[in-house]
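S.K.: Give the three-dimensional model of this entry:
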Amino acid sequence: MNATAAASLAGSRRNSWRAVAAASIGNALEWFDLVVYGFFAVIIAKLFFPAGNDTVSLLLTLGTFGVSFFMRPLGAIVIGAYADRAGRKAALTLSILLMMCGTLIIAVLPTYQSIGIAAPVILVVARLMQGFSAGGEFGSATAFLAEHVPGRRGFFASWQVASQGLTTLLAAGFGVLLTGKLSPEQMASWGWRVPFFFGLMIGPVAWYIRTKLDETPEFLAAEATTTPLRDTFASQKLRLVIAIGVVVLGTVSSYLVLFMPTYGVKQLGLAPSVAFAAIALTGVIQMVFSPLVGHLSDRHGRTTIMLISALLLLILINPAFTYLVAHPSFGTLIVLQIVFGFLMTGYFAALPGLLSEMFPVQTRTTGMSLAYNIAVTIFGGFGPFIIAWLISFTGSKAAPSYYMIFAAAVSLVALMAARRKLGFR
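M.R.: Below you'll find the predicted structure:
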């Protein structure tokens, strides 16, 4: 290799890792602002939805968490199409600005006791704004990562999932610190707001980094379309349906993790700091293990790894929850989180690479954004609400496993279709 070629390769690698850093930091903060709402659902329920009944209050809070997901398909359409027309960089910058606005509203919003019914109404508006932002984030960030080194799509796209692991770790870390150090009165007074202000402080840094990025080489080399949404529905309907099915298990498993602090406190009677510590472990596994899964998917195929993980989740999740309910201790929860964390990451970390290959460059962000956010809206956003309802309806504390079994079955069918109809391995 001559000096010019070596310098060009070194520059390409530096650009690739800058892209990973920029997309991951911004992506982690995007999801952090969403996740902390779910992690602190019990406190938010009492402050903004004082229904006089703890279960009703919690269901209203989790319902508000889910309502924001109605905006995600709209965000996917608007920001996804914008990314396919104007570029990935422009869409990433827009999405993080919108998320910061929604987070600011929640951070400073007076409670129901102060301003009455206006408090939950404004909270819903802020959540809708966050949902719209998140709707465009996944597709834009995944396309941005996958298009820098096409031969290693799985590895670079997996940093999308690794950054979400960082989100889980940060949010759980705040949960452990705040619930362990502050009294319930302090948490209700101001402690729950701290994570939202943290997101606001780091957000401008992430926005600045994203404004300094270069556009992806693959997008610049392709001829852009002015009608990415119409093109997606006109010629890629089968791919879109299969992609939605593949996402189902990834989103349900992710939002089950989000629900676990509430589950540990309300159903198992564990201390909040204990529940958050167990979730933090899942975040570490997801953050560290995702790039390895992405690398393996480049070598051995995306669907192969995902099928193995989905089958193991289908088989093991109910016995694991049944045992946890029978032995509700910190040690048991840790073991479950370790097993669940590795299996979830084995599936989810290979997913972005697979989705990025399902759609051509011209409609990649639109297609991925639609598939991901339709699945997330239907199956993920209301996941915590559905799980809480299942527990109440069945009377079984192992009910979360029923929803996971359903999700695994749907995605297994979709993965087989991806292999047989689209030729993926």
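S.K.: use CA for all of it now, contacts and neighbours both
M.R.: Noted.
S.K.: Now do the helices in the stretch 1-150 of the chain.
M.R.: Ranges of helices within the stretch 1-150 of the chain are 3-39, 41-48, 54-67, 71-86, 88-108, 112-115, 118-146, based on DSSP state H, counting those that start in this stretch.
S.K.: Revised request: answer the last question for the stretch 301-425 of the chain.
M.R.: Along the stretch 301-425 of the chain, the segments classed as helices by DSSP H, counting those that start in this stretch run 302-326, 330-348, 351-358, 364-375, 383-394, 400-422.
S.K.: Let's compare: structure for the following, please.
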Amino acid sequence: MTGTANAPVEHQTETSPGRRSARRRALIAGATGNIVEWFDFTIYGFTAAVLATVFFPPEFGSGALLATFALYGVAFLARPAGGIFFGRLGDRLGRRRSLSLAITLMGCSTAAIGLLPTYASIGVAAPLLLLLCRLVQGFSAGGEYTGAATFVVEHAPSHRRGLYAGIISSSSFVGSILATVTVLSFSSVDAEHFADGGWRWPFIIGGVVAMVGLFMRLAVEETPAFKEMQENDSLPTRPLADLFRNHWRTLLTSFVYFASLGVVTHMLLGYMPTFLVLSADVPSTVALLMTTGALVLAVPLFIFFGATVDRIGRRPLVRIGMVMSVFVSVPSYMLIGTGNIFAIAIALAALVIALSLLASALLVILEMMPTHARFTGTAIPYNIAYALFAGTAPLVCAALVNATGSDLSPAFYATAIALIALPILWRGIPESKDWSATRGSPTKHF
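M.R.: Purely as a prediction, here's the structure:
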């Protein structure tokens, strides 16, 4: 792979109290923005059943839910454009500026969903406005997750990069957990009121929280890696061209990785609550609570596995996660199909463990990318993979169940994706534990 050419020569970073404080602020600011992104996206997935009745005509029947999931996936189609835009902005003008703009757009579009008129009020214009908001959400999200990971890991000390990456990854689920708590707080008090308009408040709250994240990011300094490029007058002029010319193998490996990770993640976030209700006959509140419990388990696992790769290396955990993702889906969905709460809990835990192990490879993807194009190089494969596979996962799963009549069809879909990805990732993910934090030249340093 391209990354293997980087010599493992370590450069000591600052260890002053001021530098440690800057790292903590960067970690908090990066995680906060990521929490906001996943809070906003998860709210949509968890309120899909209500949104289907609000934004589509009654005669649509079950097609309204499919249309709602289609809009869930449409947002991901805007992510590649957002990844290119925010990636180039982050590589040329700074990580902080790019992330600040991304969280602003995310917050405004999320709050706007909570203020939209319904189909009963303005007819077909309602789902069109919802589509517009989702496209803006997707565009802004294209620069958020990978940008936050780049920002935080570039601030991290060399022996803690895995821990920092694990915290950023786990913050995604913190956002989802908070979204679930918010939705339950409004829906459990009065389900009828929630359907009549109470669903709006979680989206409005998401917009307000995004503004808090914006102020936190504006208060944090730029990453040392980017500032060094500025000082050496080595900011990129054509990061995209360099990536496709010199780092295409790294881009391909990253794309396959994010496709595999995205399917597992969004089958859990976007589809599992609906699957538990429709296929396992679990009450909707119980389904949300069980999904939330799985996400709660994911938070410490992501952090633990992130810290573990700092000690033992990247490859062992990643490879275990690759193999486990091949074998875990079908048995887990069979357990879920029993409708037994204990069996469902075991199945969700197994899916989360596989996801947590696989997610530890995020750090390797960042380490494989050259510094002058790291934001762009991570954002492009991530967002294209998520547009094609992650965002469409709930829609594909629902369509497969409708077409085949089998509740296990989503599990076979996830298994097929994992099988295709396994040989590519097995060879393509390098062991980057001893790669340097600063790699000699401004175009290759971390």
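S.K.: could you dump the helices of the stretch 1-150 of the first structure to JSON lines with distance to R420 of the first structure and mean neighbour count?
M.R.: Below are those laid out as JSON lines (distance: least, Cα to Cα, whole Å; neighbours: other Cα atoms under 10 Å):
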{"stretch": "helix 3-39", "distance to R420 of the first structure": "32", "mean neighbour count": "19"}
{"stretch": "helix 41-48", "distance to R420 of the first structure": "42", "mean neighbour count": "21"}
{"stretch": "helix 54-67", "distance to R420 of the first structure": "34", "mean neighbour count": "21"}
{"stretch": "helix 71-86", "distance to R420 of the first structure": "28", "mean neighbour count": "25"}
{"stretch": "helix 88-108", "distance to R420 of the first structure": "31", "mean neighbour count": "21"}
{"stretch": "helix 112-115", "distance to R420 of the first structure": "53", "mean neighbour count": "13"}
{"stretch": "helix 118-146", "distance to R420 of the first structure": "24", "mean neighbour count": "26"}
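S.K.: What residue in the second structure is paired with D84 of the first structure?
M.R.: D84 of the first structure maps onto D91 in the second structure, with residues paired by TM-score structural alignment.
S.K.: shouldn't its match be in contact with A373?
M.R.: Yes. Judged on Cα atoms under 8 Å, D91 of the second structure makes contact with A373 at a distance of 5.8 Å.
S.K.: State the distance from the closest residue to V36 of the first structure other than its chain neighbours to E218 of the first structure.
M.R.: Spatial nearest neighbour of V36 of the first structure, chain neighbours left out: A171 (5.7 Å); criterion: Cα to Cα, 6 or more residues apart in numbering. As judged by Cα to Cα, to the nearest Å, A171 of the first structure and E218 of the first structure stand 34 Å apart.
S.K.: Looking at the two, which one has more neighbours?
M.R.: Between A171 of the first structure and E218, A171 has the larger neighbour count (other Cα atoms under 10 Å), namely 28 against 17.
S.K.: hang on, the earlier thing: out of the helices of the stretch 1-150 of the first structure, flag the one nearest L316 of the first structure.
M.R.: Checking those against L316 of the first structure by Cα to Cα gives helix 3-39 as the closest, at 24.9 Å.
S.K.: Just put the helices of the stretch 1-150 of the first structure in JSON lines and tack on distance to Q267 of the first structure.
M.R.: Compiled in JSON lines, the helices of the stretch 1-150 of the first structure are given as follows (distance: least, Cα to Cα, whole Å):
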{"stretch": "helix 3-39", "distance to Q267 of the first structure": "15"}
{"stretch": "helix 41-48", "distance to Q267 of the first structure": "12"}
{"stretch": "helix 54-67", "distance to Q267 of the first structure": "11"}
{"stretch": "helix 71-86", "distance to Q267 of the first structure": "30"}
{"stretch": "helix 88-108", "distance to Q267 of the first structure": "27"}
{"stretch": "helix 112-115", "distance to Q267 of the first structure": "26"}
{"stretch": "helix 118-146", "distance to Q267 of the first structure": "26"}
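S.K.: Out of those, which is closest to I317 of the first structure?
M.R.: Using Cα to Cα, these put helix 3-39 closest to I317 of the first structure, at 21.6 Å.
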